[in-house]
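> build me a model from this:
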Amino acid sequence: MAERFAGSVFVGVDLKTETNNGEHHTSEIAVKQLVLRRGQSFKLAIELAQPFDPNCDPLNMSAQTGSKPTEEAGTLSHFGIPDRVKRSPAAKAVWMVTLDLSCMPRQGILNLVVTPPADAPIGEYSLTVEHKSKKAFLATLVLLFNPWCTGDTVYLSDEKERQEYVMKEDGIIYRGSGHYLAPMKWDFGQFEDHMLTICMKILDLNHKHNDDPAADVAARSDATYVSRVISAMINSEDDYGVLQGRWGGPYIGGKSPSHWSGSHDILLKWLRQDFHRVKYGQCWVFAGVMCTVMRFLGIPCRVVTNFDSAHDTNHNLLIDTYHDMDGVRENDNNDSIWNFHVWCEGWMKRPDLFGDGKFDGWQVVDPTPQEMSDGIYCCGPAPVKAIFHGETQLNYDVPFVFAEVNADCVDWLILEDGSHLKCRSDTKKVGKYISTKEVGSMRRLDITNTYKHAEGSKKERDVFHYATTRDYSKDDYDYYDYEKYEEEYEEYWRELLEEEENTNADTEENINNAGTAGSADRSSEENPENITPRPKLSLQFKEEDKPENGKDVKLKLVVRGTNKDDLRLSVTISVQAMRYNGTPAAKLKKEVTEATLQPSKDLSVPILIPFLLYTKPMLDCESLKVSAVVTNKLDPDQPYLAEDDVVLVDPPISVTMTDIVRVGRECLAEVTFTNPINLRLTNCTMAFSGSGLLREEYEIQLPDLELNKRFIVKFPLVPYKDGQKTLLVDFDCSSFRDIKASCTVDVKPAFLI
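Sure, this is the predicted structure:
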C-alpha cells in the first residue's frame, strides 16, 4: 500500500511489502512490515512531484541500524542514483540502488531496486531518501541472514535442507537414554505472533549490547557472533535471558521443564513478563528455544541429542564415577554422564578460523548453562569438523564438546576405609546415537560419524591422543577424507547391532544394550605360576517385559563365568531414581542374596521394582539406575560392577481430529486417556498447543480419574494458518508427569467468499 507525503517533493512511496516479503521467504513473519534478507534485492516505488533528472538532482538514500551508526562499522550506508555519493574510504557493507526498467522518470515515477549487501549487520534499519535537499523517512525494515544467498556466510545450497532448517516450524527432539531413544514432538513456532519483537529484543538485551551498543550492532554481520549471543541469551544466568534452568523439583513459581511442548509459549511469556526469566528449563527446552530464534533470524539450525553425554568438569577427558560398596552412586560426583544432552547445530562459515573453509558447516551451539565461556554461560559455536579431528585449540569451546562425545569413563568403589578401588574403565560408553530429525521425514538421522570415528578403532584412539597431547605423528591419518572411514564405521555399527541383538534389543526406538560390567583393578604379589587363575565373570541386565510407567518393572541379572567348579557368589542389587543429568535423587531398594554359579551355566537373578516403590520419586526423575555388585565369596577383593538405566514408557494417550479442518472454522480435537493404575489420579490438567492452530497454549483442569476410567476430552480450536500442522497435548496428574501426545493436522485453506 502506498504511503502519501504532504507538501513535499515526494508524493508517496509503495514498499511493495507483500511482494518483497514473499520473495524473501518472510511472508509468515509479517504482513505490513518489510522483513528482508541480506544479499537479495527488493523493490519499492517512489512518486515525485516533478520529473526526475538524475544528472541535475540525484536521488540519495541512507540505511542505518543502531543508535550510533557509522560507515566504517557497516551500520550506516549512503547510496543513490547516480551512485556519486561520497563515502568513507573505510566504508563497509555498502548498499546499492538502481532504476528498474519499468520506471517513468519523466512522470516522476521511480521504481527502485535496492540491494543490501550479503555482509550487512542483521537487525532493524531506518531507510530514508533525499532529493532536492528534501529528506523523507521511507520505512523501518528488518534485515535477516539469507541462507538462499551464495554470498552470505549462512548459505545452504540444498532447498530441502533450507525448508527443514529455516522454514519448518515443528520437529522432533530425542530424549530417553542410550537404551531407549524416545522421540518427542517439539513446536518451534518461529513465525508465530510477536516473534519479530521477541527476537529483536533478544539481540538488544544481551550484555555485550549493554557494554558497547555500537560494537555489538556492527558485529551482528557475523553469524558466529550472533549465534554466541543467542546461546547466552536463552539462559538467564548472566543477563535478561529467557529461561531459568532447574534440574530438580520443586518447580515453585513456574512450570516443570517436562511441561513444555514448544518454544513460542516460553518466548511469549518472557515478552509478557517484561523480559524477566521464565521458569523452568532443562537442556532440551533450552535447545528447542534456541533453534526457534536461530531459524527466525535465518541461520539454518537443527536440534541434536547426544546419548550418554559426558560433563567433564576438570577438563581431563576422564569421567570418574564413585559408588559405595553396594554399587550406589554417590551424590558428590563432580563429573557426570547424562542419559542424554541436547544442543543445537547452526550452519555457517567460519572465516575467523581458517580462510580455506576447513571448519565451515555445522557448528555446535549450546544454550544450556553448564560451564562459563569467556566469562558468560554460553557454548560455541564449535565446528563439528574440529570435534571430529580433535582440534581442541580452536574457538569456541571445542574441548568441552569434544569431551561430551569422547571422554573415557572410570568407575570406582569406595571401600570402608575410604580408599578407592578402580573396578571398571570404559572407552566406548560416552557419545552414542547422536541423533537429529531427518530432512523431510519424521525418522531419526544418526550423525555420530560426523563427530567421531568408530568407537574402539585406531583412528578414534589416534584423535583422542591428539586432542589431549597435540601430537599427530601418525602419518597414515587423512585429515580431510570423511568417506575414507565409511567402511570402518559400517563395521562398527554391525558389531553394535549384533551386541544389541544378543541383549534382546527389539527396535531402534528401544535400543536395549545390556549393562556393562568390570572387575576390580588390583595387583597381586603372588607368583602367577603357583596359583589357579581367577574365574572371570560377565554381568548383563535383561528386561523381562517392556518397562511401563504404572506397572512393576521386572529385570534379571545374568551372570556368566569361566569357572570350572561351583562358585559361591554374593549379589547386591541396588535401585536409585535418577535425574537425566546423572545425579541420583533417591535410593529405592537394596537386596543382598547369595547364589551358586555352576560351570558352563548362566546364573539368573530376578529383580522386581514395584510400581508403588518408584511412583513418587519418578515424578521428578527420568530413569531408574539398577546397579549390581557381585563378589566371589572366596575372593571378595575382586568385586564386579554392572549398571543399567531403565527408562519407563508412559501409558498411551491418543489425540485425533473429528472432522475436516479448515482455516477460520471451528473444529474439535478429541483426546482419550484411560487410568491404568489402582490409584485415583488427582490434580489432572491437559494443555493444548500448536503453531497455526492455537495462538498460545491453552490449559484445562480435569476431574479426578479412578482405575480403568477414562477421559474423553473434546477441545475446540480455530486454525489460522493452512498447511500441515501439529497439535500437541500434555497431560499431567498426581501419578504421571507430563505425558505427551500429538497428531498431524492437515489444515485446508479458508473458503473463498
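
> rest of the way, CA atoms for contacts and neighbours
Noted.

> how many neighbouring residues does Asp158 have?
By other Cα atoms under 10 Å, 10 other residues sit near Asp158.

> swap that for Ser538, sorry
18.

> and it, which helix or strand is it part of?
According to DSSP states H and E, Ser538 maps onto strand 537-543.

> quickly find the element holding the closest residue to Gly254 other than its chain neighbours.
Once flanking residues are discounted, Gly254 sits nearest to Lys279: 4.6 Å by Cα to Cα, 6 or more residues apart in numbering. Element membership of Lys279 [criterion: DSSP H and E] is strand 278-281.

> and that strand, what does it pack against?
Judged by 3 or more Cα pairs under 8 Å, 6 or more residues apart in numbering; DSSP states H and E, strand 278-281 is in contact with strand 243-245, helix 264-272.

> can you name the residues in contact with the next helix or strand after it?
Using DSSP H and E, the next helix or strand after strand 278-281 towards the C-terminus is helix 283-297. Defining contact as Cα atoms under 8 Å, 6 or more residues apart in numbering, one finds that helix 283-297 is touched by 144-145, 165-167, 173, 186, 188-191, 195, 199, 227, 230-231, 234-235, 243, 257, 260, 262-264, 266-267, 300-303, 341-344, 346, 366-368.

> let's compare: structure for the following, please.
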Amino acid sequence: MPLEIRKVLEKFLSLLIGLGSVFILDSLYPAKSPPFWRYICVDMRVTDNKKAHNTSSYKNTSLIVRRNKEFIIIIRFDRPFNNQQDNVHLEFMIGNSPDENKGTYITVSFGKEKRDGRWNGRVIGMQGNEVTVGITPDASCIIGRFRTFVTIVTDLGKQRTQRNPDIDLYVLFNAWDPGEDTDRQEYVMNDVGIIFNGEINNISSRAWNFGQFEKGVLDACLLVLDAGKVPLLYRGNAIEVVRQGSALINSQDDDGVLVGSWSGDYSTGTAPTAWTGSPEILLKYAKDGGLPVCFAQCWVFAGVLNTFMRCLGIPTRVVTNYCSAHDNTGNLKTDIILDEDGRVNRSRTRDSVWNYHSWNEVFMRRPDLPERFSGWQVIDCTPQETSDGLYRCGPTSVNAIRDGELSYPFDARFVFAEVRNMSMLFDVYLPSSDKYGNTKVINVDTTYVGKLLITKRMNSNAYEDITSAYKHPEGSLKERETMQMAERRGVSSRDYLPPAEAGVTIELQADTIKIGDNFKLTLNIKNQTRQTCTLSATITGCVVYYTGITSSIFKLDNKAYMPYLVEQSNLLFVVYGRIEENGKTLSTMRVVALRPPELTIKVTGTPRVGKDFMVTVSFRNPFNFILKNIQLRLESPGLITTKLKTYDHIAPGGSLQYTETITPQYPGKKVLIACLDCATVRQVTSQLEIFVQ
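Down below sits the predicted model:
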C-alpha cells in the first residue's frame, strides 16, 4: 500500500476512533510486514489510584482521578519495552471531535521520541514485559470521561488499540491542590448533610442525602453538562462550570434538572417537600434522557446543586439566609403595603421577604478578581432573576458582598440586596385617601433583612453562624464604609425620611405551636410619653408561605387557621394601630412557626457488615381529618437507595408503620433519612444516625 494512502487512511480511522468506533489498524500494514511487537493489556490500578486521589467512595468501576495529580498504570506488551528504541503513545480523548489544540485529544508519549504535551508522563519502571508509567493531567484539564487508547508507533505506522470502556478515565477538579485551603472532608467528601429552614425565631432543619458517590450520579452530573450544551472548552474552568451549573440545575429556560414550583399543586410530579436527597432526582433526570424533574423549591435546588459540585470535585456547602429579601421593584427597599384596615394588600405588595432562602457557596480561587475576593463564592440556582439572559446567580465573592464591592462579576448587587440590612428598608405603607393614591411610611426597620446566615458546622449537625462573613457589625465604621462603597458602585442611597415618633411602642409575642394547636398572642404596649394615650389597634392573622407571600386571612379564633394552611405555611400576624390623641400610626408583625407532626425511625438489631437488621418508620395521624395519598421515603447514602412507599389514606388517630430489612456492605457512620408527605401535611421528616460495625 503506498505510504500516502496509508497516511490518509490512518487519519480517517483516527477520526472514527475519536467518535467511538472500534477499529484496530493492523489493516494498514502489509501482511508480510506486521509490527514487531504488540500491546497485550493495561492495568489502570483502579483501587490504588482511587485511594491516592480520594475517589474510592465513588461507586463506579472505572478509574477516577483528580487533575494536577499523578496516577500510575501498568502496560503489558508481548515483549520487554525498550525505552531507548520503542515509541508508545497513551491517547486520551473526550467529546465527538477530539482536537489536540482544544485539549480534547491528549497524547502522552514514552520512548525514544518522547515529547512534552499538556499532560506529563514518565516511565517509573520496567519489569519483564510490563512498563509502569506515571501520568499527570494538567491543572486546567477538562473534567469529564476520557476514552483511553494505547498506540504503538513504528517506522511502518501506528497500531492503536480498540475502544475499551473498562479503561475509560474520569478526571475531576482537585480540591487538594495547593491554595484550595478548606475542609475537604466536610465540603467535598461528606455525602449527607443538614439543610436549615423554618424561621428566625424557630430554626429547624432536615437531613439531605447529597449522595455524590452513589452509582450513576457522576455520569448523571456529566449528562447535565452535555444536555446543557456546555462547551468542552469551558469544562476546565471551575468558574465557568459553577456558573453554568447554577443555570442548569433549574429548567426555567434551558431544560435543566428541576422544575421550580410554588403553586401548591404537585399532582403531575413530586412535591418539593417529599424529596429526601439528590440521587433520586439526578438518576431520574438521566434515566428520562434529560427530561426535567418535577418539582423543586429553594432547598431542593440547593441540595442538588451541592451534589453536582461536590461530585465534580468543587468544595460546596448549603447556606440559609433568614429574612431573605426579594426586591422586585429594584429600589433596594422591601415595600409592604397595608389596606386602610391594616391588612396586607396582596395586589399592591410586589416585594417579599422570605422566612428563609437556601443557596450554595463554593470555595475557589478567583484569578479574574483581586486576590482578596477568592474563597467562598455565592451561587444560587433557584430561578429568581436572570443573569446574562439565563436564570442563574453567581459566583459572587462573599468578601465582595461584605465590603460593598459590587462591580465585580457575577450578580453581586442581587445577593447584596438579599442580605443587606442597612440598604434594605423594610417599609410599611398606609394608603392615603388622596386622588393620586399616594402612600406614606408608617414604619421602617433597617435590621429586618438578612438577620442570620447559617450553614452546617463541620463535624456536627448544629449550625454555624456565618453572618459576619456577609456583613460588618451593625452601626460600625466598617458598615458605614461598606454602604458608601456600595453607593459608589451604583446601589440606591439609604436616605429616607423616617416616620415621626409616635411615643408609643408595640410588640407582638407568640410561641411556636404544633399544627392544629391553639395559639396565644400577647401584645405589649409601652407608653413613652407623659400623657395618656388611647390606642385603637387591629390584629390581622393570615397564612403565609415560607416565601413571605400571604395566602388567606383567617379569624383570630381557636384553630380557625387550619382550613387555610398551605405547604410549609406559617402564621403571620400584623398589628396596625392609631393613637387617637395625635393621629399617629404604628405597626408591627410577627411570624408564628407551625411544627409538623412527628415521624419516628427505630432500628432493631445491631448493624453489622453482611448481617441483616431492621428499620421501622412510624407515624400517627394526630388530626381529626383523613390524610390521603401519602408518600413515605426512606434512604441512606452508602446503605440503601431510596425506598418509596405510597398509602391511600390514614384515618384520624390512625397509624402507619413501614419496616425495611437492610444488609450493610460497608462499615462506618450512616444516616437514615425518612420523609412523609401528602397534600394536607408537608415537611414531616426524621433522621437517625447509626454506626455499622
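
> and the residue in structure 2 that the residue nearest to Gly254 of structure 1 lines up against, how many residues sit next to it?
Aligned counterpart of Lys279 of structure 1 in structure 2: Cys294 (TM-score structural alignment). Cys294 of structure 2 has 20 neighbours, counted by other Cα under 10 Å.

> contacts only, for Cys294 of structure 2.
Here Cys294 of structure 2 is in contact with Leu258, Val259, Gly260, Tyr266, Thr268, Gly269, Thr270, Ala271 (Cα under 8 Å, 6+ apart).

> need the buried ones from the residues you listed selected in PyMOL.
The PyMOL command for the buried members of these (criterion: 16 or more other Cα atoms under 10 Å) is given here:
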select buried, resi 258+259+260+270+271
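
> could I get the contacts of Cys294 of structure 2 in JSON lines, plus columns for distance to Gly638 of structure 2?
Shown next, in JSON lines, are the contacts of Cys294 of structure 2 (distance: Cα to Cα, whole Å):
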{"residue": "Leu258", "distance to Gly638 of structure 2": "24"}
{"residue": "Val259", "distance to Gly638 of structure 2": "27"}
{"residue": "Gly260", "distance to Gly638 of structure 2": "28"}
{"residue": "Tyr266", "distance to Gly638 of structure 2": "30"}
{"residue": "Thr268", "distance to Gly638 of structure 2": "30"}
{"residue": "Gly269", "distance to Gly638 of structure 2": "26"}
{"residue": "Thr270", "distance to Gly638 of structure 2": "24"}
{"residue": "Ala271", "distance to Gly638 of structure 2": "25"}
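
> out of the contacts of Cys294 of structure 2, which one sits closest to Ile466 of structure 2?
Gly260 (27.2 Å; Cα to Cα).

> tell me the counterpart of that closest one in structure 1.
In structure 1, Gly260 of structure 2 lands on Gly245 (TM-score structural alignment).

> what's around the nearest residue to that match once chain neighbours are set aside, how many residues?
Of all residues not flanking Gly245 of structure 1 in the chain, Gly281 sits nearest, at 4.7 Å (Cα to Cα, 6+ apart). Neighbourhood size, Gly281 of structure 1 [other Cα under 10 Å]: 27.

> need the contact list for Gly281 of structure 1.
Contact analysis of Gly281 of structure 1 by Cα under 8 Å, 6+ apart lists Leu243, Gln244, Gly245, Arg246, Ser256, Pro257.

> can you select the buried ones among the contacts of helix 283-297 of structure 1 for me in ChimeraX?
For the buried members of the contacts of helix 283-297 of structure 1, the matching ChimeraX selection, counting by 16+ other Cα under 10 Å, is:
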select :144,145,165,166,167,173,186,188,189,190,191,195,199,227,230,231,234,235,243,257,260,262,263,264,266,267,300,301,302,303,341,342,343,344,346,366,367,368
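
> so which of the contacts of helix 283-297 of structure 1 sit within helices?
Mapping the contacts of helix 283-297 of structure 1 onto helices (DSSP state H) picks out Met195, Cys199, Ser227, Ile230, Ser231, Ile234, His264, Ile266, Leu267.

> got a list of what the last one touches?
Counting by Cα under 8 Å, 6+ apart, Leu267 of structure 1 makes contact with Ile198, Val242, Val289.

> same thing with the first one?
With contacts defined as Cα under 8 Å, 6+ apart, Met195 of structure 1 is in contact with Ile29, His264, Phe296.

> which one of these sits closest to Arg220 of structure 1?
Using Cα to Cα, these come closest to Arg220 of structure 1 at Phe296, 14.6 Å.
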